[in-house]
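Trainee: here's my sequence, what's the structure:
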Amino acid sequence: MKKQRILLVGIISVGVIALLILFGWLFRKPLYRLSLGDIDARYRSAMLAYQEHRYADARKELAPLARLDTAKCAQFLLGDLLYRGEGGPADLPEALNLFLMAARQEHVDAQANAGFMYTYGLGTRQDFGEAMDWLYRAALRGNPKAQLGMGNLYKNGWGPVRNEQAALNWYRQAAAHGNSDAMNNIGYMYRNGLGVPRNYEEALFWFQKAANLGNSSAQYNIGNLYCWGKGVDKDIVQGARWMLKSALQENAPAQYNLARMYQWGKGVEKNQEEAMKWYRRAAAQGHEKAMLALARLEKNETVEERDSTFMPDEGWPE
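Mentor: Presented below is the predicted three-dimensional model:
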């Protein structure tokens, strides 16, 4: 009898423990939510820190909120901070994880960011299938970054079959939403006759639209058109001005070309100090031709204007 009572007590104890575990599992999320107190107030505080660029504080306040299954905005913002390395070290895998959590809740910017990271293998292996899935979902909802991403997939044949017409269509949609990279890409396609007949005037039109929004690649492209007289009267002085605008935004090819122009007096007065300065700035960004040119100049080697080491990416105006 005593053994039976002990056995019964044991069974009851196990049952109680199992119920407590089950209770904790079922109610862990509501209990965690309760432990956070006023969630709206905490989110407002985190948003204020984010907007005021107090990123370390924003990280600290967003982290507990992002653990909530439905906190897609907190997940996106924390992912953004981790991606950019603001308020602490960058963590691309965790940034992607947070973007995916928000993306599954239909956060459109998170979907675009997840697609971008899969496209370029940031924080994960490169996966064009995943990239297209997320970019397409966001692009259909009018997200210009995702529309640009779809255009890039089609232009380069990343995942889908290369289709320049489809790429141009997506770029136009992104450009209609004010995306300057898409405008620049449309100009690139007209300049090179990709998906459309080559048309330098139309290329210049789109480069100009993008450049007016501060796009450094478009400024560089306009500079090249002026240097070569494509779609516009040849004007190397004007070309140098556009190169400078782009170079000041740390566009490495523009810095390299500007260095060349100063070295040989093309569109600007010859100035070896300025040439060296711009070679150094381009080389610091890993521009290979700039690094080679800088190495030779620092050794005081004799170079000719037509030396292949110094030939710009887009050729050289006479």
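Trainee: contacts and neighbour counts: CA atoms only from here.
Mentor: OK.
Trainee: how near is the residue most central in space within the chain to residue 34?
Mentor: In the chain, the centroid-proximal residue (Cα atoms, centre = their mean) is residue 116; its distance is 7.2 Å. With distances taken as Cα to Cα, to the nearest Å, residue 116 is found 35 Å from residue 34.
Trainee: list the buried residues in the host helix or strand of residue 82.
Mentor: Secondary structure from DSSP states H and E places residue 82 in helix 72-84. Of the residues in helix 72-84, 72-83 count as buried by neighbour count, 16 or more other Cα atoms under 10 Å.
Trainee: to compare with the earlier structure, here is another sequence to fold:
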Amino acid sequence: MFRNARLILMSAVAAAPAAMLLLPAVPAFAQGSQKAVTRPLEGNGETLQREGETSADPSSQQKGDRSGEQPSSGITLLERMGTSLPPLPPEKPYHGPVDEAYGAYQRGLYVTALAKALPRAEAGDAVAQTLVAEMMMRGQGIAHDAKGAAFWYGQAAERGDPAAMFQYALILMQGRYVTRDKAKADEYMRRAAEAGNASAQFNWAQILVADNPGEKGLKLALPFYEKSAEQGISDAQYAVAQLYLAIHDLPTDKKAKAREWLERAAKAGYDTAQLDMGLWYVNGVGGERDYDKGFEWMRIAALRGNVVAQNKLAHLYINALGTRPNPVEAAKWYVLSRRAGLPDPALEDFYLGIEEDQQKQAIEAANRFRRS
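Mentor: Okay, here's the model as predicted:
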């Protein structure tokens, strides 16, 4: 038996972008797509520093320039979620009404689910309307019908269903099956966020930052990023980590948790968070330096295909930071990042200075590389 529960459309994150807006030039946020954002491809990202060294241009770090951001091949939000979660508490006995349509949907009986949900949807049941919309959008138990799904999402959104408000807001932003309406989209996104939808909370935070330049927007957005992060949205966890350092007058206890939030996003598989985790440990950002941990996280991000991490990993091998010096490995990672479009004059000089046999080994290793 299944309880009468609202359809939690976490799967919708894979079907629709986690965020539909680009953030302005503030410290590296998750971008408006379901893929992660890497460091700028035009430069080398944040400089790796040995202990005691300082950046050549500290003001550039304070400004957090991300003008050259490019989408990486980061994995989807669904794939990044659900890592190292605590066990669920014992389920309490339920004595409420049973939702037979949703129960059939959970068991994969889509035709049965649609037959039970459609009459309720036509009678104005918002939960059933959301279920019908989801099945139409996915072609489950019925032919794929995106326009029909948009209609039912709109009906459920008008009746206040959080999942439907989030989906319909995205549809209104895109303007594909309905007339584009940003004001209405923002209103539904806000209402869904305030109703507790985690993906809507992240998106509404993005909207607040975009519509309110400067620190004002960051402060308005932070509570929604935090709520979304608590529910496991890795993009939000990454944003919280960045904002805890970027906003100047936050309480000390919050700033102290910046690295903790970044690590949660990194452990969930977010490649940009893994890159930053490596940089933070190597450069002592948000806590003590730890070259060994910095190398470990940089290598994880590099193995996942993050181009900037591949570039930085080459530097770590050359400078023996967190690892033994290895010219072949350094050259391999440089070759991979160079092929991906990230030039580096210092690494080019290093590469040209090693033995021809080492260059050959590096190229062969780069040719064998497959993203983990």
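Trainee: need the TM-score from the superposition.
Mentor: Laid over one another, the chains give 0.57 as their TM-score (TM-score structural alignment, normalised by the length of structure 1), with 240 aligned residues with a Cα RMSD of 4.4 Å.
Trainee: circling back: can you redo the buried residues of helix 72-84 of structure 1 as TSV with distance to residue 233 of structure 1?
Mentor: Output for these, formatted as TSV (distance: Cα to Cα, whole Å):
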residue	distance to residue 233 of structure 1
72	52
73	50
74	52
75	51
76	48
77	47
78	49
79	47
80	44
81	46
82	47
83	44
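Trainee: quick check, nearest of the residues you listed to residue 65 of structure 1?
Mentor: Using Cα to Cα, residue 74 is the member of the buried residues of helix 72-84 of structure 1 that lies nearest residue 65 of structure 1, at 6.2 Å.
Trainee: who are the contact partners of that closest one?
Mentor: Shown in contact with residue 74 of structure 1 (Cα atoms under 8 Å, 6 or more residues apart in numbering): 43, 62-63, 65-66.
Trainee: in helices, which of those appear?
Mentor: 43, 62-63, 65-66 (DSSP state H).
Trainee: ranking the residues you listed by neighbours, who comes first?
Mentor: Neighbour tally across these (other Cα atoms under 10 Å): the maximum, 26 neighbours, falls on residue 62.
Trainee: let me see the contact set for that one.
Mentor: Going by Cα under 8 Å, 6+ apart, residue 62 of structure 1 touches 43, 46, 74-75, 77-78.
Trainee: of those, closest to residue 247 of structure 1?
Mentor: Closest to residue 247 of structure 1 out of the contacts of residue 62 of structure 1 is residue 77 (31.3 Å), distances taken as Cα to Cα.
Trainee: just the strands in the stretch 51-200 of structure 1 please.
Mentor: In the stretch 51-200 of structure 1, no strands are found when defined by DSSP state E, counting those that start in this stretch.
Trainee: which parts of it are helices?
Mentor: Taking DSSP state H, counting those that start in this stretch as the criterion, the stretch 51-200 of structure 1 carries its helices at 55-66, 72-84, 92-103, 108-120, 128-140, 144-156, 164-176, 180-192, 200-212.
Trainee: swap in the stretch 251-372 of structure 2?
Mentor: Under the criterion DSSP H, counting those that start in this stretch, helices of the stretch 251-372 of structure 2 are mapped to 252-255, 258-267, 271-283, 291-303, 307-319, 327-339, 345-353, 356-368.
Trainee: residues in structure 1 aligned with the last one?
Mentor: Read that as helix 356-368 of structure 2. Under TM-score structural alignment, helix 356-368 of structure 2 has no counterpart anywhere in structure 1.
Trainee: that helix versus helix 327-339: what angle between them?
Mentor: With axes from the mean of the first three to the mean of the last three Cα atoms, to 10 degrees defining the directions, helix 356-368 of structure 2 sits at 50 degrees from helix 327-339.
Trainee: one more: the fourth one?
Mentor: An angle of 50 degrees separates the directions of helix 291-303 of structure 2 and helix 327-339 when computed by the same axes, to 10 degrees.
Trainee: identify each buried residue in helix 291-303 of structure 2, please.
Mentor: Buried residues in helix 291-303 of structure 2, counted by 16+ other Cα under 10 Å: 291, 293-303.
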